[in-house]
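Undergrad: Pasting the sequence and the predicted coordinates here, then a few questions.
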Amino acid sequence: MGNTFLNLALLIIFHFSMPTFSMKLTTILTDQSALLALKDHVIHDPENVLTTNWSASAPVCNWFGVSCGSKHRRVTALNLTGLGLVGTLPPHLGNLSFLSLLRITNNSFYGRLPVQLSNLHRLKYLSFGSNYFSGEIPSWLGSLTELGGMSLYHNNFKGVIPFSLGYLSKLQILVLSENRISDLKEKFLKEDHLETTQSNHLRGMKPCVVQLDFMFQTAKLDLLEIPRRRKDKLPTQEDMIPLGTWRRFSYHELRQATDGFKDSRLLGNGSYGSVFQGILRDGTIIAVKVFKLELERAFKSFDVECDVLRNTRHRNLVKVISSCSNDLNFKALVLEFMPNGSLDKWLYSNTQYLDILQRLNIMIDVASALEYLHHGNATPVVHCDLKPNNVLLDEYMVAHLSDFGIAKLLSEEVSMIQTMTMATFGYMAPEYGVEGIVSTKGDVYSFGILLMEIITRKKPTDEMFAGERTLKSWVIESISASLNQVVDPKLLSTIGREDLKVENYALSILQVGLECCVELPNERLQMKEIVMKLKKIKEKLLRDMERVR
């Protein structure tokens, strides 16, 4: 009798535990199916991260970029930042019902945001910055009531900001800069919607850091854009400290960080300074630019670079962390470290390779930085020394313009000035080299040379260019004769992608470069036009990549 009762009890327990186990298995499979759908919607995975790591035979929680809750083992975070992924977001992502962090910054996702993402009611942090999403910012984002931070910067969103965002009571960070959003202040920053005080508060709610465009910004960094080394580390209050407000460094600290400015720590030399890699006591890696004060113009170079970097902020400009000035004996800038080095290193390496999409991304990054310098400031800034050595690449291969030591600040009334500043031969505009005339049009000319160099992998100072023959004239000759002779052979090696006509895109880019390099400054393009042309080329490339995948 006792055994019969025990067996019956075990049978009942087993019977009622089966649905629970089945339901748990189903929800895990739901997450897996959603992520595999995302993998299927990715048409280009340059690092083969999803291709090799996201497999149905492996536990979802062990996949790259995926974090799961310790108790329920559901997907709680997805971080695919900086992988160079190209594709669209599937509606299946809306089934990740336990997701609290979704971060796909610095990729090339495009199209509209699927409405099914409105089902992610546990989402706290959403970061889609630096992609190619388009359409209007969807009003359903206002239904994600747990959101504490949202970053949509550097996309192709247009229209106006939906009022529903203003009623997200927990939202503290909203970054919408570098989109085609109209009437930002008038349509969004109204007294009955968002107080236009210096601290910017959502109506009756917690303080909110808002970045709408570069004429209206706070000084704080977006907590979503702090690169995360560990996939399970969520942003903290400390991450929100702006770089420029950390602290000043003493000469002793910088000397210690760079091992006494040893040659083994030297990253490169510029006209007026040397750059060293440094490691602070807390492990932070920095770049220290030490100015050569024995040179006559070094003091002015330090002042100019400080002025430019202190008063500008753009994702494609190298960030200044701090400065160190010891009267007349020592002057240095502490800069954000760029682990992938310079564009020059990548272009002319025998072991590293940039495909057509990576090169186009870099060109768009540099063009965006110049557009901001020329048109995004009350005081236009002319860089004056654009070349591959001054284009630095971060860990996600995002390009950052550096070295403002000979930059010139123009006033609104004066569109050009005359100077004797020494720029780099081969890149400088004709009017700069002959008459010393500095204007934004000179940067446009230099950018055109840079475009041609990136596609041809030939420096304008190459020994093959002598006398009347220049990089520009060689490109013009080759375009009309044989394009294959001028394009970098590595770009034309499209094994497995023969249907992707890389030479057509190379030709389009070279034509933009030639339009930048016309002799008369007033006939050259503006950086705004150049950015639009390059983005159109990229959009066509993405469509073709999807077609031939």
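TA: The structure has been received and is ready for your questions. Numbering: from 1, shown residues only.
Undergrad: Only C-alpha atoms from now on, for both contacts and neighbour counts.
TA: Noted.
Undergrad: top helix in this structure by residue count?
TA: For the chain, the helix that runs over the most residues, judged by DSSP state H, is helix 2-41.
Undergrad: The structure to be compared is supplied as follows:
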Amino acid sequence: MSMMWIVFSALLFFTIITRFSVIQTASTSPALHPDELNSLEKVATTLGIKRVNLSYEDPCSLGTLMITQQVDSVWNPEVNNTIACDCSFNNKTICHITELVLMNFTLEGKLPPQLAKLRYLQSIDLSANYLTGTIPVEWASMSHLVLISLSGNRLSGKLPTWLQNLKNLKFLGVEGNQFSGPIPHELGNLTNLERLYLSSNQFTGSLPITLAKLVNLRRFWICDNNLSGTIPAYIGNWSRLERLYLYASGLKGPIPDAVASLESLSDLRISDMTGINSFPILSSKVLQTLILRNVSLSGPIPPYIWNLPNLKRLDLSFNKLTGEVQQIHKAPRFTYLAGNMLTGNVESAFFVNSKPNIDLSYNNFSWSSTCHENSNINTYRSSNSKNNLTGLFPCAGPITCKSYHRSLHINCGGENVQVTNSSRKITYQADNKKVWAATNLHMERWGISNTGDFTDDKSDDDTFIVSTSLRLSGAEKIKHHINYPLVLGATGAFVTSTLLAFGIYAWRRRREDKITRERDLRSQSLQTVCYTWRQLKAATNNFDQANKLGEGGFGAVFKGELWDGTIIAVKQLSSKSHQGNREFVNEIGMISGLNHPNLVKLYGCCVEKNQLLLVYEYMENNSLALALHEKRSLKLDWVARRKICVGIAKGLEFLHEGSTIRMVHRDIKTSNVLLDADLNAKISDFGLARLHEEERSHISTKVAGTMGYMAPEYVLWGQLTEKVDVYSFGVVAMEIVSGQSNTKHRGSDDQVSLINWALTLQQKGDILEIVDPLLEGDFNSKEAMRMINVALVCTNSSPSLRPTMSEAVQMLEGVIEIKEVMPDPGLYGHDWSMSKLMHIDTRGRSSTSGLTDRTETTMKSSVSGFNPYQYPSSSLECP
């Protein structure tokens, strides 16, 4: 009995001590205010989130809401789960939420009134969900709000008048809902408003005169509504206006002359409107898009239209324009003139123009009898010819053209396919070219003419519809003993059926593959995006070398822009991995589920056309290596350096201890730390080391890293723990302080590395001499000493003497004392200098170069050693 009591007492004592330690640690780290944590739980419930974990880790430190329920997301990378906080309160121990973003989560609840209890909230983005109801009146008290985005939901009712209370509001987006009634005149009191999106609702009445006070407005979208009245002249007051969208708004013309005074206007779009008749006077030198579609314009196109210097897209289709088109050589890249009564000679006026993508269909031009191959000028029904045959297809008449104009041998959506029958070989021509805005495309055996994509179609995918019938008039009828119509009909039916079946099979195969990949991702309850090859090809301009950000051992990285303006970085991986596509997708699915402010966000992937592609968020300021070592492209003051160092530490802390998938990065170095526009540090390539371990035969699956950053126990014995990353972090922290590279030779063999030099200076009592001289003494010496000492204790040769990353974070922030840095002659002395380590043959993992007789250590980094923004580093990667 006494023994049981002793055991029970010991367990009780241990529990009390553990709880006390946890409370002590929690009390020293900033945390979300308890009232806001409670409100956040109620917010999640009202939104329809059934399973949310707020107890695992503080939402402010995590930077996201831990949602564990399955969420079916759409393809685009705007899937976003973000919580931003201000932790400067109560001596930096209390945090308040300032931003809440839950986009594309298919939430089916209502707008939560409890958000009003988040008194410091400045930004609410709940767009692209299925939320219903109205905007709660409780939000009227949220005076700090700067942004409200509720677009793409099922909200209804009238737009509340109390919105005028939100004096700081700069962004109001409610498009794509079911709001009705008049637009409240109280909106005119939001004089700080810069973006007002009201499109695709059921608003009625005229635009209130009070909107004239919105002098800071930059974007105004009012499309697809049931408004009445005319376009107000007061839009001339919006001197900063950049984009004005009036598609099918219900308003009537004319376009007021005040538009001419809008010097910042870059995008004007008006369609489906009466009362305009004549062209507006436009003088903006920055105008890039002009759309006046189906607005009853008549007469000739005025010459000044062709002289707008930056115009890239012009759509004047479906009007009553007449006369010849002058100065066509100045036409914008995308020009739509379909559905008018324009005249002139097609050959002389248009085909000499080198600009692509011009749609001339359904006009009264005069035809020239020449076939124009592979042009992007659409001339379908553009002639006033009365001949049915040549009017339908000019090249199908007696004009000398190739056989492709009459061939049905097409492999829809695929590559060339050759089929051999008893008499001959038949090649089914590939159908794999990009179809642009207007197309007159002639392949070897077939051609296509189209009127172009819809101007506002944001999808990068084109849909091909296979016709099952072909009607040509003018065929001569001749009687023979053989029933030719029956034979031709049967043959045509067979060929058409075969092609249709083949096309359907190919389409279904591609669709099934895509559905399988997306199902694999959704099964993990994550918001991973499965991109198509066509989308990424369009985003990177066919992987143009001008968009290339860098080249690594496993492929290149390209900058891209998606249809919605989102900038991305697309990383090409080798497609020769021994892993199957499903394993690759599953691995990516797990990695993309890791969300932290100090990790580069992985949006998704593409597994298609024998390609393995990763899509990341784009980092504006490239890598830390470039900032520190390559011509000092960025000037990093001390405040920025300390923020970067702490950010790296917090990112690693999350990978080691905070994420549901614990992982070791294995290749932490300055080129794998990227910087965003605000110089926030984000770790790249985490979790990818396993993706290509078997990619190339000379890569060791045991050791992956970069010499100069790898811990000694990892180099010598292949021992892999979280302490390997701790060591690498220590090296990076020292580089941040000094501005020097750890692998840069400093003279004597004993001081070959930055860490050697730091230890030597420490022994001399001159440790601050290591601080980057470019700071010119403008730094906090106490903070510098702390960072240096943390770097030294992290690079101790003994893993057991190194701190964990959570301890390193607390040391950097001054929460706990730094462990004493023990002298370490065993590693840093003469016998174990860096130059000696570089010649170690680790357990026979060596390869002989074909160029020399030298045996090289094969500790090549895998994908994790690849910097998406390649830095021509002097750092020595193991060959």
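TA: In hand now; what should we look at? The model shown is predicted, which means the values in this text are computed figures rather than measured ones.
Undergrad: what's the TM between chain one and chain two?
TA: After superposition, the two chains reach a TM-score (TM-score structural alignment, normalised by the length of the first structure) of 0.52; 344 aligned residues with a Cα RMSD of 5.0 Å.
Undergrad: got the buried residues for the longest helix of the first structure?
TA: In terms of neighbour count (16 or more other Cα atoms under 10 Å), helix 2-41 of the first structure has its buried residues at 27-28, 30-39, 41.
Undergrad: what's the spacing between that helix and its chain's center?
TA: 43 Å (Cα atoms, centre = their mean, to the nearest Å).
Undergrad: what's downstream of it, the next helix or strand?
TA: Later in the chain than helix 2-41 of the first structure, the nearest helix or strand by DSSP states H and E is strand 42-44.
Undergrad: Now do that next one: which range of the second structure does it align onto?
TA: Counting by TM-score structural alignment, strand 42-44 of the first structure falls onto no part of the second structure.
Undergrad: Find the helix or strand that His400 of the first structure is a member of.
TA: Assigned by DSSP H and E, His400 of the first structure belongs to strand 399-401.
Undergrad: nearest to Ser349 of the first structure, of the buried residues of helix 2-41 of the first structure?
TA: Proximity of the buried residues of helix 2-41 of the first structure to Ser349 of the first structure, judged by Cα to Cα, is greatest for Lys39, which lies at 31.2 Å.
Undergrad: Give me the nearest residue to the closest one, chain neighbours excluded.
TA: Leu50 (6.5 Å; Cα to Cα, 6 or more residues apart in numbering).
Undergrad: That neighbour - how many residues pack around it?
TA: 23 (other Cα atoms under 10 Å).
Undergrad: likewise Val7 of the second structure?
TA: For Val7 of the second structure, the count of nearby residues is 12 (other Cα under 10 Å).
Undergrad: which residues sit in contact with it?
TA: Taking Cα atoms under 8 Å, 6 or more residues apart in numbering as the definition of contact, Val7 of the second structure has no neighbours.
Undergrad: which element is it on?
TA: Taking DSSP H and E as the criterion, Val7 of the second structure maps to helix 2-28.
Undergrad: Kindly report the same for Tyr432 of the first structure.
TA: Taking DSSP H and E as the criterion, the element that holds Tyr432 of the first structure is helix 430-435.
Undergrad: That helix aligns to what range in the second structure?
TA: Against the second structure, helix 430-435 of the first structure falls on residues 712-717 (TM-score structural alignment).
Undergrad: mean shift of the matching stretch relative to the first structure?
TA: Compared with the first structure after the fit, stretch 712-717 of the second structure shows a mean deviation of 1.2 Å (mean Cα distance after the TM-score superposition for the first structure).
Undergrad: Now Val209 of the first structure: closest residue in space, sequence neighbours ignored.
TA: Per Cα to Cα, 6+ apart, closest to Val209 of the first structure is Ile173, 4.9 Å.
Undergrad: neighbours of the one you found, just the number please.
TA: Counted with other Cα under 10 Å, residues neighbouring Ile173 of the first structure total 23.
Undergrad: Wait, it touches Gly148, no?
TA: Yes - using Cα atoms under 8 Å, Ile173 of the first structure is in contact with Gly148, at 6.5 Å.
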